[in-house]
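In: my questions are about this predicted structure, shown below with the sequence.
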Amino acid sequence: MLSDTLSNELQRYAIGSRIKALRLRKKLGLVQLAGHTGLSPAMLSKIERGQMFPTLPTLLRIAMVFGVGLDHFFTAEEEPLIAIVRKEQRLKLPSPPGGKHPAYIFESLDYPASGRRMEAFYAEFPLDAPPSEPHQHGSAEFIYVLSGRLVVNVNGKEVALDRQDAIYFDSSVPHNYRREGEAISTAIVVTSS
């Protein structure tokens, strides 16, 4: 059984309606498509109505009938990109993974957007969090502190940020974070490649 998050992500691709559009364009009925693919008309109907998600081999059989590649079902429509992430859909990911006391816990705020030029995260720095390990990536990072106090070390220079403070820096140099004070710290972190 698929989780709600996975199900919502698969719904976003509208694979069933794309299959139906291809079928109607070729003027094929479900029984005719079933004959070409070796799949049952009932299964094809469930896929088209979004009640069932096809496996990749099943989708490939359908794609071959219409002479399209698998990418046909996964490329974005020619509409402006809009990606919405509801609070309950976000996954909490500790950094480093698997540690008893992560330096921070982050949640991606834009994971459904394909080809994004930046990544946005909600980050939480717990009370028992050690400083994060120095790391470097991409070309730029922006942090906006929502609550608490966060100390950011960029290439050996430390800056303390309080609620509603912000910092922009070159993230290709070593940097790390640590929570300071009596409360947890939370922030919005945006990185670019």
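Out: Arrived safely.

In: make it CA atoms for all contacts and neighbour counts henceforth
Out: Noted.

In: buried stuff in whichever strand or helix holds residue 21?
Out: Under the criterion of DSSP states H and E, residue 21 resides in helix 15-25. Neighbour-count burial for helix 15-25, with 16 or more other Cα atoms under 10 Å as criterion, is recorded at 15, 16, 19, 20, 22, 23.

In: looking at this, residue 33 is in a strand?
Out: No - according to DSSP: H, G, I helix; E, B strand; the rest coil, the state of residue 33 is helix, so it is not within a strand.

In: and the gap between it and residue 43?
Out: Using Cα to Cα, to the nearest Å, one gets 11 Å for the distance from residue 33 to residue 43.

In: ignoring the adjacent residues along the chain, who's closest to residue 155?
Out: residue 174 (5.2 Å; Cα to Cα, 6 or more residues apart in numbering).

In: I'd assumed residue 168 was in a strand, is it?
Out: Yes - counting by three-state DSSP, residue 168 falls inside a strand.

In: residues in contact with the closest residue to it other than its chain neighbours?
Out: Excluding the flanking residues, the one nearest residue 168 by Cα to Cα, 6+ apart is residue 142, at 4.4 Å. Residues in contact with residue 142 (Cα atoms under 8 Å, 6 or more residues apart in numbering) are 166, 167, 168, 169, 189, 190, 191.

In: now do 10 Å
Out: 120, 166, 167, 168, 169, 170, 171, 188, 189, 190, 191, 192 (Cα atoms under 10 Å, 6 or more residues apart in numbering).

In: where's the fifth one relative to residue 65, distance?
Out: It refers to residue 169. Between residue 169 and residue 65 the computed distance is 51 Å (Cα to Cα).

In: what do you get for the third one?
Out: When Cα to Cα is the yardstick, residue 167 and residue 65 sit 53 Å from each other.

In: and the residue most central in space within the chain, what does it touch?
Out: Among the residues of the chain, the one closest to the centroid is residue 111, at 1.9 Å (Cα atoms, centre = their mean). By Cα under 10 Å, 6+ apart, the residues touching residue 111 are 83, 84, 85, 90, 119, 120, 121.

In: put this next to the previous one:
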Amino acid sequence: MNSSDYLTVQIGNKIKSIRKEKGWRLGELAEKSGMSIAMVSKIENGRIIPTLPSLIQLIQAFDLGVADFFSDLKSENDFSGYILRKKSEYTQLNKEEESIGYEYQMILNYPIEKSSMEITLLTLKSGAEREPVSTAGFEYLYILRGKIRYCLGSETFDLEEGDSLFFDGNIPHVPKNETQSDAELLVTYLISMG
């Protein structure tokens, strides 16, 4: 996958990694870069694609040169007509800094004509909790295993294995697992890049 979007995920992960190496909280990086905590969090977690000025602000907050920041980032090979991803190749993601019991694994992230598609496997632990979030784009989720309660704006849906939900990610949303067993969801993000 030779794509700016694949690099966007790497960039978000690298920003988070450098911040944690420095022992900074999210608020410290936000303050040093002149950006909001919400914006930094969304960039770190791949929920939005950073603008070039935003990215430069973050890199400068770390007192790094742009070339140094990008020196070890790589892109994947050109698309050969298919993408095979083995389970061992999935990337662990931490999409929300303050969440408990939400384990994301990115299965695929690929640009499609001015948009990006990311597929993740979310294991929702029993009693998982976090605040509702918004995502720039659309989301589709499919319940692979278990039962969840999905809060979408003012609506609440009880979903179980085989159920699916497609929605505008700009609506604040949060899945909750109020059962004694873990649940698994396949989550697809469709994000417009233009």
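Out: Okay, I see it. None of these values were measured; they are calculated from a predicted model.

In: what does the residue nearest to residue 155 of the first structure align to in the second structure?
Out: Using TM-score structural alignment as the criterion, residue 174 of the first structure maps onto residue 172 of the second structure.

In: so what's that match up against?
Out: Contact analysis of residue 172 of the second structure by Cα under 10 Å, 6+ apart lists 131, 132, 133, 134, 135, 151, 152, 153, 154.

In: could you rerun that using 8 Å?
Out: Residue 172 of the second structure is in contact with 132, 133, 134, 152, 153, counting by Cα under 8 Å, 6+ apart.

In: so where do the strands sit in the first structure?
Out: Using DSSP state E, the strands found in the first structure span residues 93-95, 104-108, 118-125, 140-147, 149-154, 157-161, 166-169, 175-180, 185-192.

In: out of the ones you listed, which gets nearest to residue 48 of the first structure?
Out: Closest approach to residue 48 of the first structure among the strands of the first structure (Cα to Cα): strand 104-108, 30.3 Å.

In: where does the closest one end up in the second structure?
Out: Taking TM-score structural alignment, strand 104-108 of the first structure hits residues 102-106 over in the second structure.

In: ok, and what's touching the matching stretch?
Out: Residues outside stretch 102-106 of the second structure that contact it (Cα under 8 Å, 6+ apart) are 90-95, 118-125, 128-129.

In: tell me which element residue 17 of the second structure falls in.
Out: Per DSSP H and E: residue 17 of the second structure is located in helix 4-21.

In: quick one: the helix or strand following that helix to helix 4-21, angle?
Out: Following helix 4-21 of the second structure in sequence order, the next helix or strand is helix 26-33 (DSSP H and E). Relative orientation of helix 26-33 of the second structure versus helix 4-21 (axes from the mean of the first three to the mean of the last three Cα atoms, to 10 degrees): 110 degrees.

In: in the first structure, what stretch matches helix 26-33 of the second structure?
Out: The aligned range for helix 26-33 of the second structure in the first structure is empty, by TM-score structural alignment.

In: contacts only, for the closest residue to residue 149 of the first structure other than its chain neighbours.
Out: Closest residue to residue 149 of the first structure apart from its sequence neighbours, by Cα to Cα, 6+ apart: residue 162 at 4.6 Å. If you count contacts by Cα under 8 Å, 6+ apart, residue 162 of the first structure has them with 145, 147, 148, 149, 150.

In: in a strand, that's where residue 38 of the second structure is, yeah?
Out: No - using three-state DSSP, the assignment for residue 38 of the second structure is helix, not a strand.

In: now it: how far from residue 15 of the second structure?
Out: 14 Å.

In: repeat for residue 136 of the second structure
Out: Applying Cα to Cα to residue 136 of the second structure and residue 15 of the second structure gives a distance of 20 Å.

In: can you check residue 28 of the second structure too?
Out: 13 Å.

In: who has more neighbours out of those two?
Out: residue 15 (21 against 14; other Cα atoms under 10 Å).

In: show me what contacts that one?
Out: By Cα under 8 Å, 6+ apart, residue 15 of the second structure lies in contact with 44, 58, 59.

In: tell me which of those residues is nearest to residue 32 of the second structure?
Out: Taking Cα to Cα as the measure, residue 32 of the second structure lies nearest residue 58 of these, at 8.1 Å.

In: if you skip the residues just before and after it, what's nearest to that closest one?
Out: Using Cα to Cα, 6+ apart and skipping residues adjacent in sequence, the residue nearest residue 58 of the second structure is residue 33, 5.4 Å away.

In: again with residue 178 of the second structure
Out: residue 127 (5.4 Å).

In: I'd assumed residue 99 was in contact with the one you found.
Out: No - under the criterion of Cα atoms under 8 Å, residue 127 of the second structure makes no contact with residue 99, lying 11.1 Å away.

In: re the thing from before, scan the contacts of stretch 102-106 of the second structure and report the most crowded one.
Out: residue 124 (26 neighbours).
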